[in-house]
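**Q** Sequence plus the predicted model coming up.
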Amino acid sequence: MTTFFSVPTLVGLAELAGAIRDGMTVPFTHLAIGDGGGNPVDPTGRTGLVREVDRVQVASIKKHPAEPTWLVVEAAIPEDRGGYWIRELALIGGRAGGKVMSVSNYPAVERPAPGAGAVTGMVLRMVVAFVDAAAVSVLVDPQAYATLQAVLDQIGIHEGKADPHPQYTTPGEAATVAATAVGMHQAEADPHPQYARVGRLLTADVLKALRGARAFRFFNSAS
């Protein structure tokens, strides 16, 4: 069973049916973001979010490449928004506006507050299924689309770098460090000073005692 999924609300289905009947389209305008009240969410039968923490404008809607009745809704959280967890999404729209069209759960992810020092733009994607995808439209605010494109550009630049995470050791660097450490270890005159060496154990007194022992004569009869 799919862990994360969206479910159209009865209001959303009614809106879509009315648009098809009237030869019109249903606009999608926003993605509402919720934290689930601190708990995972099952969207089945829900009419809205458990607890909404933010709302961002829809920037694009694309048909799913594998499923003709699925739509991929994209929106971007600007850099100056955050300070919450994301566990659920709701698609907002309707001909009158402000209606919850579909509800989805979401993998729990923390959106740090702007002052945390590690905040960048974040793209949200919600896949929704409707019988007639052609009856759906999107009201795109140019600023929302620009924000989405800016975030996608940042991701592209990041992934295009030869070493996008210089704070982490690469496999090649790890191998070099390991080889250097082994070489230095093997070059030491006494790499294991915590262990007694045979040369230190077999002092003159110890050898004399061993030669006088029956066990030593038995195993070393030539002495």
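**A** Happy to help now that I have it.

**Q** hey, let's count contacts and neighbours off CA atoms from now on
**A** Noted.

**Q** and the residue positioned nearest the centre of the chain, what is it in contact with?
**A** Against the mean C-alpha coordinate of the chain, by C-alpha atoms, centre = their mean, the closest residue is Val109 at 7.5 Å. The contact partners of Val109, by C-alpha atoms under 8 Å, 6 or more residues apart in numbering, come to Trp85, Ile86, Arg87.

**Q** Report whether the expected contact of the last one with Asp35 is present.
**A** Yes: using C-alpha atoms under 8 Å as the test, Arg87 is close enough to Asp35 to be in contact (4.9 Å).

**Q** what residues are up against the nearest residue to Pro8 once chain neighbours are set aside?
**A** Leaving out its chain neighbours, the residue that sits closest to Pro8 by C-alpha to C-alpha, 6 or more residues apart in numbering is Ser102, at 4.0 Å. Applying C-alpha under 8 Å, 6+ apart to Ser102 gives the contacts Ser6, Val7, Pro8, Thr9, Gly12, Ala90, Leu91, Ile92, Val128.

**Q** Got another one to weigh against that:
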Amino acid sequence: MPDFYSLVTTTGKARLAAAIAAGQPLQLVQFAVGDGDNGASYNPDESQVALKHEVWRGQVNQVLVDPANPGRVIVEGLLPDSAGPFTVREVGIFSPAGELIAIGKYPSSYKPVFGAGANKQMYVRMVLAVTNTAAVSLTLDPSVVIASQTYVDQKVTTALNQLSAQLSAELYFFGQL
């Protein structure tokens, strides 16, 4: 097994199977991090229903299908400046009912707060292998969600290409081209 990994919990597997059977996507709404088992890394397993020691929970920032592997879903969370201080060693994804859908072992990463003399927003990704990526979705809270640079670049490029095509068509129509 790799040093760091994510897995769908037993509860998550049951919820995902039910979502596929019902033709309704499984909502992933909350992202949590913990500092591990008494401040130490451990190997999570699919029978867990909670993180060993949760230290922060917030909204999922983004859920997307991995462009490099369509059988994987990437779930992203953003820990704000105000979260901390703690060391992240475990991550979890939760349903609207508060059920732990997936859990992961994360490389030890210190999250300071401003009063410690340094501060950072911490961007955390969890990658999940699933058989039906269409069965997973995200419920957005627009007051919390941020866009990745790649997402913004893609949207801006698409919009500029559409605008350029429209302008070219209008200039051609008016005999300017």
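**A** Looks like it arrived, so ask away. These figures come from a predicted structure and were not determined experimentally.

**Q** TM-score for these two?
**A** After superposition, the two chains reach a TM-score (TM-score structural alignment, normalised by the length of structure 2) of 0.78; 148 aligned residues with a C-alpha RMSD of 1.7 Å.

**Q** still on that earlier bit, so, if you compare the contacts of Val109 of structure 1, which one comes nearest to Val177 of structure 1?
**A** Comparing the contacts of Val109 of structure 1 against Val177 of structure 1 with C-alpha to C-alpha places Trp85 closest, at 38.6 Å.

**Q** before we move on, which element is that closest one in?
**A** Using DSSP states H and E, Trp85 of structure 1 sits within strand 84-93.

**Q** Just give me the mean distance for the helix or strand that that strand is followed by relative to structure 2.
**A** Sequence-wise, the next helix or strand downstream of strand 84-93 of structure 1 (DSSP H and E) is strand 99-111. Once fitted to structure 2, strand 99-111 of structure 1 is off its aligned match by 0.5 Å on average (mean C-alpha distance after the TM-score superposition for structure 1).

**Q** what's the angle between the next helix-or-strand element following strand 99-111 of structure 1 and strand 84-93?
**A** Next in sequence after strand 99-111 of structure 1, counting helices and strands by DSSP H and E, comes strand 122-129. Going by axes from the mean of the first three to the mean of the last three C-alpha atoms, to 10 degrees, strand 122-129 of structure 1 is angled at 50 degrees with respect to strand 84-93.

**Q** I'd like to know how many residues surround the aligned partner of Glu90 of structure 2 in structure 1.
**A** In structure 1, the residue matched to Glu90 of structure 2 (TM-score structural alignment) is Glu88. The number of residues packed near Glu88 of structure 1 is 31, by other C-alpha atoms under 10 Å.

**Q** my read: Glu88 of structure 1 touches Asn105, true?
**A** Yes: at 4.2 Å, Glu88 of structure 1 counts as touching Asn105 under the criterion of C-alpha under 8 Å.

**Q** which neighbours do these two share?
**A** Common contact partners of Glu88 of structure 1 and Asn105 (C-alpha under 8 Å, 6+ apart): Val41.
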